[in-house]
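A.B. asks: Give me a 3D structure for the following:
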Amino acid sequence: MINFNGNIGQEENILTQNRAFLYGDGIFETVKIINGKILFLEDHYFRLMASMRVVRMQIPMNFTMEYFEEQILNLVNKLNIASSARARITVFRNDGGLYLPKSNDISFLINAIVLGNTSYSLNTKEYEVDLYKDFYVTKQLLSSLKTTNKMINITGSIYAHENDLANCILLNDSKNVVEALQGNLFMVVGKKLVTPPVSEGALNGIMRKQILALAKKIEGIEVSEEIISPFDLQKADELFLTNVITGIQPITKYRKKDFTTNLAHLLVQKLNESISEN
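C.D. replies: Okay, here's the model as predicted:
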């Protein structure tokens, strides 16, 4: 069951002329719903609107934040999974044209699945990563958007699976660290928390924003957005990934280096506290 342009029904074959399918002409947001509430709703909505403007999609007049929220919650309520769910809204330009679209008008599709918890927790099981160097992220604005063209993430995930890795770290065309396959990357060195700037090609992540804000409130922690080289990772005390669904995922091993999880534990606690307060 899906929500297609506000109509909830069974999945249909909408791929024949779908531009997201044919050309990757689409963007998306993945949100987490807890107890009938979309977490970080405003951040997700405004990132979607900004992305639509960047790729020159026509934003319908009725596509307000309230409409965005209503359409997602309509589906999860219909599926009876509003207590804990993951939903994805994909926005794509309407059918027609080749590389040049016939119209900038859009359609949207929402699908959702149930999740198993109502708060964020820290998975401290072994989580080994390595660099993925077959392809590189370009330092440009499009790299910071969540588009339906995720071929680097797909091929990188296959590489990780083939090499018994939990994840891979992506590099940009300057050979600097950008992010992981499924989230933004943070590095702890002493009392300093560092993440690559969006200008390096990193996704402008919603959880990235939350973690930066929470860390700045912790006494004794310096927070910085800086270029990170692969060599810097081996000097780190702690590495972790962030995304809206998982929250924080500690990296336990990179190459021959093992890492602690102290700040990650504290940040998960602060994250859950901030959600319960709102």
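A.B. asks: For the rest of this, base every contact and every neighbour count on C-alpha atoms.
C.D. replies: Noted.
A.B. asks: surely Gly201 meets Lys139?
C.D. replies: Yes: contact criterion CA atoms under 8 Å: Gly201 and Lys139 qualify, at 4.3 Å.
A.B. asks: To compare with the earlier structure, here is another sequence to fold:
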Amino acid sequence: MVNFNGELLFEEKVKLSIENRGFKYGDSIFETIKVVNQKVVFWEDHYFRLMASMRMLRMKIPMKFTLEFLEQEILKTVAVQDQSSSFRVRLNVFRKDGGLYTPLTNEINYLIDVKANTYQIKKNYKIDVFKDFYNYSGLLSTIKTNNRMLNTLASIYAKENNLDNCILINENKGVVEVTNGNIFIVKNTVVKTPALTEGCIKGVVRNKVIEILQKNQDYTLEETSISPFEIQKADEVFITNAIIGIQPVSNYKKKVFTTKLSERISSNLKILEVTTA
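C.D. replies: Below is the predicted model:
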């Protein structure tokens, strides 16, 4: 079952109009959230990112959209699913129907879709650069809108070339992120991740990893521009997102990476998931 504006419905009963603005214009944003043992992981971070995104896109935030209200709506939807200890939740917010490029209203609808989380960390994980199109830098690219055509094309490219993921680059040929998350590279004691100004999503787990690294005196963290050539010279590369946590990368072209730091951070992240859920 799914949650449409607070009402629990079987998927086949949900009626979205052909005037749906998420469908016609990509006028929609979403959060992908992990729920483990009836606890919403890093919920405050997701909530405040959602609120900031709605404000930036001039969506009208309903008075009832409090931290507590949306958390209960998520848990209400999780409670009617088949039994599982871990779930992948997609909270979609989209402007109400009507208008062309200019909407008739800034009021919104919301939809909560829940699936069992079956992702397993992969031991052999290969990536490469997707060069056909760019992820343009700028603040709008940091928001999780429904316009994911670049991610879709890069994912198809990855599948066609027996890769697990692709690196997206911006108009300056700088590394931005991968198709489904943020990216970190490690060289000696320096850890780099693309700055938000490069166009990467302001990832919740990205922020948690940054916090972990800033407390570790053995490593220096840099949010900066990264050339794809730096990846080939790196000792270690890993990917982050809300569902997988940390996925170490084993191969980039002919380069083979270690996984020492990513395994350490993954352990720290799991502790945070439990203590801050």
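A.B. asks: picking that back up, quickly list what's touching both of Gly201 and Lys139 of the first structure.
C.D. replies: Counting by CA atoms under 8 Å, 6 or more residues apart in numbering, the contacts common to Gly201 of the first structure and Lys139 are Asn172.
A.B. asks: Those two: which has the busier surroundings?
C.D. replies: Counted by other CA atoms under 10 Å, Gly201 of the first structure and Lys139 do not tie: Gly201 has more neighbours, with 26 against 18.
A.B. asks: residue in the second structure matching the more buried one?
C.D. replies: Residue correspondence to the second structure (TM-score structural alignment): Gly201 of the first structure is matched to Gly199.
A.B. asks: and that match, what does it touch?
C.D. replies: 135-142, 170, 176.
A.B. asks: Please tell me which one of those residues counts the most neighbours.
C.D. replies: Highest neighbour count within the contacts of Gly199 of the second structure: Val176, with 31 neighbours (other CA under 10 Å).
A.B. asks: tell me which element the equivalent of that one over in the first structure falls in.
C.D. replies: In the first structure, Val176 of the second structure lines up with Val178, judged by TM-score structural alignment. Assigned by DSSP states H and E, Val178 of the first structure falls within strand 177-180.
A.B. asks: Show me how far that strand is from its chain's centre.
C.D. replies: Relative to the centre of its chain, strand 177-180 of the first structure is centred 12 Å away, using CA atoms, centre = their mean, to the nearest Å.
A.B. asks: got the contact list for it?
C.D. replies: Contact with strand 177-180 of the first structure is made by 137, 167-172, 184-185, 196, 200-203, 227-230, 241, as judged by CA under 8 Å, 6+ apart.
A.B. asks: quick one: the helices in the stretch 1-150 of the first structure?
C.D. replies: Ranges of helices within the stretch 1-150 of the first structure are 19-23, 41-54, 65-78, based on DSSP state H, counting those that start in this stretch.
A.B. asks: returning to what we had before: write a PyMOL command that selects only the buried members of the contacts of strand 177-180 of the first structure.
C.D. replies: Applying 16 or more other CA atoms under 10 Å to the contacts of strand 177-180 of the first structure, the buried members can be selected in PyMOL as follows:
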select buried, resi 137+167+168+169+170+171+172+184+185+196+200+201+202+203+228+230+241
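A.B. asks: Now, the contacts of strand 177-180 of the first structure that are in strands?
C.D. replies: If you go by DSSP state E, these have 137, 167-172, 184-185, 241 in strands.
A.B. asks: Tell me which residue of the first structure matches up with Arg21 of the second structure.
C.D. replies: The alignment partner of Arg21 of the second structure in the first structure, by TM-score structural alignment, is Arg19.
A.B. asks: Neighbours of that match, how many?
C.D. replies: A total of 20 residues lie near Arg19 of the first structure under the criterion other CA under 10 Å.
A.B. asks: Likewise for Gly26 of the second structure?
C.D. replies: Gly26 of the second structure has 15 neighbouring residues, counting by other CA under 10 Å.
A.B. asks: who's in contact with it?
C.D. replies: Contacts for Gly26 of the second structure (CA under 8 Å, 6+ apart) come out as 145-147.
A.B. asks: Pull out the buried residues from those residues.
C.D. replies: Buried among the contacts of Gly26 of the second structure by 16+ other CA under 10 Å: 145-147.
A.B. asks: So Lys208 of the second structure lies in a helix, does it not?
C.D. replies: Yes: Lys208 of the second structure forms part of a helix when assessed by DSSP: H, G, I helix; E, B strand; the rest coil.
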